[in-house]
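Participant: show me how the following folds:
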Amino acid sequence: MTPVSAGSALGDRLADAVTGIDAPDVVLAVTRNGRRTVMTGGSALAPPTPRHALRYELGSLSKTFTVLLLAELARDGVLSLDDRLVDRLPELPLPLPHPHSRRITLRHLATHTSGLPRIPADLIAGALVHPYANGYAQYDTGRLLRTFARTRPRHRPGTRWRYSNFGLALLGPALSGATGAGYPALLTDRVLRPLGLTDTTLGPGTTGTDAIGHRTNGVTPVGSADMGAFVAAGSVRATPGDLLTYLEAHLSPDGTPLARPLRDVQVPLLRRGRRKRNTHTLTWYQHPAARGPLLFHVGATFGQQAFLGFHPASHTGLVALATRRGRTCRMISTAYELLYALAGEPSA
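Facilitator: Reported below is the predicted structural model:
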């Protein structure tokens, strides 16, 4: 996959959008009815490996891969979305003193309705003392399970939406407990390989293949993000080409080996937001748009941002990646507005 030159109408729009994003490295890529248009740029000198060929950290966008894995295992009869978390975990190191903890299901974890906090309290304390340190790196699975056992859910599971990295992280050991296989092997065998995502990994690649993140100032480099036991919530890295393939699988599920789970993760399940206008599927945010909803998710690590969105009615998908995070980067808003505009236009 190579980026296009400005000149086509869509290429010109992507080029304009790239210049509006404040980041050392930027990639915008669109698929419309299977035709791909890719534009790169940024404030830094072009890296030795072209920007469109680098792997980017997806942060919370990794959750869409984990929940697709969950849906695939459910379709295969290995587990049920409504299995209790405690029944799918390895033996817990501590008893569960809070009754709500025993009621949490795998579906609750996927849809952020478990009642668990966004991140464990001990990670918050560490971040306040060392704001630029990666507290996830030293957080192993044993500690994750011990923390879960001690944590009181904020509300009865299934009654309220509350975004939780903590909850999605627990899907990793739960899926391993259900299958007897490690999460990386499960994701590779059940999702990445069937979809042909050969440039998607759960860790750093060889030197020169991974994008280098930056702090919010856009200058200071940030080291590779090791997510420790939060691997299921934020460890996926992928090239723009693989991410377009991933979106195309969602837009045309029947052409893939994962047709049923790909459709399952797009079914609306709950409403939230002002006047309950915004809908959530098992893993995607869903907003109203022309001719039908658009689905999207965002992600960030310590020095990178990512956006994936698709509009089934116009058969359009959009990938946006940047080696800087933060609101001043303007990547998320630019990507969302571009996808929303494309959704309202005829796709030839």
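
Participant: contacts and neighbour counts: CA atoms only from here.
Facilitator: Fine.

Participant: which residue sits closest to the residue most central in space within the chain in space, ignoring its chain neighbours?
Facilitator: Central residue of the chain (C-alpha atoms, centre = their mean): Leu61, 0.9 Å from the mean position. Sequence neighbours aside, Gly299 is the residue nearest to Leu61 in space, at 4.8 Å (criterion: C-alpha to C-alpha, 6 or more residues apart in numbering).

Participant: which SS class is that neighbour?
Facilitator: When classified by DSSP: H, G, I helix; E, B strand; the rest coil, Gly299 comes out as strand.

Participant: identify the residues contacting it.
Facilitator: Residues near Gly299 by C-alpha atoms under 8 Å, 6 or more residues apart in numbering: Leu58, Gly59, Ser60, Leu61, Ser62, Gln305, Ala306, Phe307.

Participant: switch to 7 Å and redo it
Facilitator: Gly299 makes contact with Leu58, Gly59, Ser60, Leu61, Gln305, Ala306, Phe307, according to C-alpha atoms under 7 Å, 6 or more residues apart in numbering.

Participant: again, but for Leu197
Facilitator: When contacts are counted by C-alpha under 7 Å, 6+ apart, Leu197 touches Asp242.

Participant: does it count as helix, strand or coil?
Facilitator: What three-state DSSP gives for Leu197 is coil.

Participant: state the distance from it to Pro346.
Facilitator: Plainly put, Leu197 is 29 Å away from Pro346 if you go by C-alpha to C-alpha, to the nearest Å.

Participant: and what of Leu258?
Facilitator: According to C-alpha to C-alpha, Leu258 stands 28 Å off from Pro346.

Participant: and these two? Which one has more around it.
Facilitator: Higher neighbour count among Leu258 and Pro346: Leu258, with 22 against 7, using other C-alpha atoms under 10 Å.

Participant: second chain to compare with the first, below:
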Amino acid sequence: MNNDKQVDIKLSQLQAQLPDIFVDINAAIIVLKGDEQVFYLHGEPVNKSSLFEIGSVSKPLFALLASQLVTEQAWSLDMPVAQLLDKQYRHHNYSLQQLLTHRSGLPRLPTNLTPISMDDPYALFGDEALAEALSASNSAPGVFEYSNYGYGLLGWLMAENFKVSQSNMVEKYLFDNLAMEHAQLAITGSKQTKLSGQDYYGDNLPNWHFDSLVGAGGVLASPQDMANWISAYWLSPETNPTLAKSINNSLALLNDDMAYAWRVGQQGQYFHGGRTAGFSTMVVFNPKKQVAVITMVAGERDAGKIAMTLFEQLQNKDK
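Facilitator: Got it, this is the predicted structure:
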């Protein structure tokens, strides 16, 4: 299979171009403008409720819940994370803000993450393994280092705060409130009806599962779920003022180019990508202009390039 299918992608011709862009790869592109949601779906099994692995796009979703805790003053951005941990972990003296912006000093992955199979690398990393990882020394905070470990820890800490499982936590505080009715966590041992991702050659790959580090990338979401979540950044639910305020606060800059997990561009766009073995996802939106493009691909295509190309056309269309 040709991984680098070259198509001059045009928003105005997108529906007709889908077979050329994706060939036999299942995919969805969602274009949002104000309260309008337009779905471009490719592949016989794909519909608005099909579950994709969204990988690291899970991070800004978990960060939104952290924003709620800060908004409610249960947590504070300058709070040392050690304050949320047992005494033997006092060396975790980075702040919540540093954890949210990948400046905690935590490495990309825990040093004791040694998966039995790379087909499902996070599946067996549970609470005991996380406790062992937390005992290790860290680099000094302050320098950017993208950390799946850090966001896995964030999800775990929030569940400890709410005294529920991470699945119950996101169901109650995120999925229900954001009208993400199909969304789930890919927890080890659970079963979901989801799409299969493909490798470079078009062969199906095993789906990923997560345990304690699910906040790093374990959300399964449908095209409709993603449309409802992202449009909430400008169509904040009036019936839930706490959520509306948390959503607004989550867009605030925490340093030069990052909000709550979102990277922030010079023209006011927010974006984040995600990958698992067989899936890639990209979200880019501008809350002031009320426009977004979301690309979800169950195979080897550059979701980021596709989304950014279409987003630029969408913004220029309104100039």
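
Participant: now do the same for the residue nearest to the centre of the first structure: its match in the second structure.
Facilitator: Superposed on the second structure with TM-score structural alignment, Leu61 of the first structure falls opposite Val57.

Participant: surely its match meets Gly273?
Facilitator: Yes. Taking C-alpha atoms under 7 Å as the definition, Val57 of the second structure is a contact partner of Gly273 at 5.7 Å.

Participant: assign the residue mapped onto Leu282 of the first structure from the second structure to helix, strand or coil.
Facilitator: Using TM-score structural alignment, the partner of Leu282 of the first structure in the second structure is Tyr260. Here Tyr260 of the second structure is coil, with the state taken from three-state DSSP.

Participant: what count of nearby residues applies to Tyr260 of the second structure?
Facilitator: Neighbour count for Tyr260 of the second structure, taken as other C-alpha under 10 Å: 27.

Participant: the one 5 residues further on now?
Facilitator: A count of nearby residues for Gly265 of the second structure, using other C-alpha under 10 Å, gives 14.

Participant: quick check: closest non-adjacent residue to it.
Facilitator: Sequence neighbours aside, Asp257 is the residue nearest to Gly265 of the second structure in space, at 6.9 Å (criterion: C-alpha to C-alpha, 6+ apart).

Participant: from what I see, that neighbour and Arg263 are in contact.
Facilitator: Yes. Between Asp257 of the second structure and Arg263 there is a contact at 5.8 Å, judged by C-alpha under 7 Å.

Participant: the two: which is more packed in?
Facilitator: When neighbours are counted by other C-alpha under 10 Å, Asp257 of the second structure and Arg263 differ, and Arg263 comes out ahead with 19 against 13.

Participant: isn't that one right up against His272?
Facilitator: Yes. Shown here, Arg263 of the second structure and His272 form a contact pair, counting by C-alpha under 7 Å, at 6.4 Å.

Participant: counterpart of Gly218 of the second structure in the first structure?
Facilitator: Gly218 of the second structure maps onto Ser235 in the first structure, by TM-score structural alignment.

Participant: before we move on, what about Thr111 of the second structure?
Facilitator: Per TM-score structural alignment, the equivalent position to Thr111 of the second structure in the first structure is Ala121.

Participant: number of residues surrounding its match?
Facilitator: By other C-alpha under 10 Å, 11 other residues sit near Ala121 of the first structure.

Participant: and if you look at Gly115 of the first structure?
Facilitator: Residues within reach of Gly115 of the first structure, counting by other C-alpha under 10 Å, total 25.

Participant: next one: Tyr132 of the first structure
Facilitator: Neighbourhood size, Tyr132 of the first structure [other C-alpha under 10 Å]: 12.

Participant: now it. Nearest residue, chain neighbours left out?
Facilitator: Spatial nearest neighbour of Tyr132 of the first structure, excluding adjacent residues (C-alpha to C-alpha, 6+ apart): Phe302 at 8.0 Å.

Participant: tell me the spacing between the counterpart of that neighbour in the second structure and Gln98 of the second structure.
Facilitator: Matched to the second structure by TM-score structural alignment, Phe302 of the first structure sits across from Ala277. Separation of Ala277 of the second structure from Gln98 of the second structure (C-alpha to C-alpha): 28 Å.

Participant: those helices in the stretch 1-150 of the first structure, which residues are they?
Facilitator: Assignment of helices within the stretch 1-150 of the first structure using DSSP state H, counting those that start in this stretch yields the ranges 9-19, 62-75, 85-88, 106-110, 121-129, 141-150.
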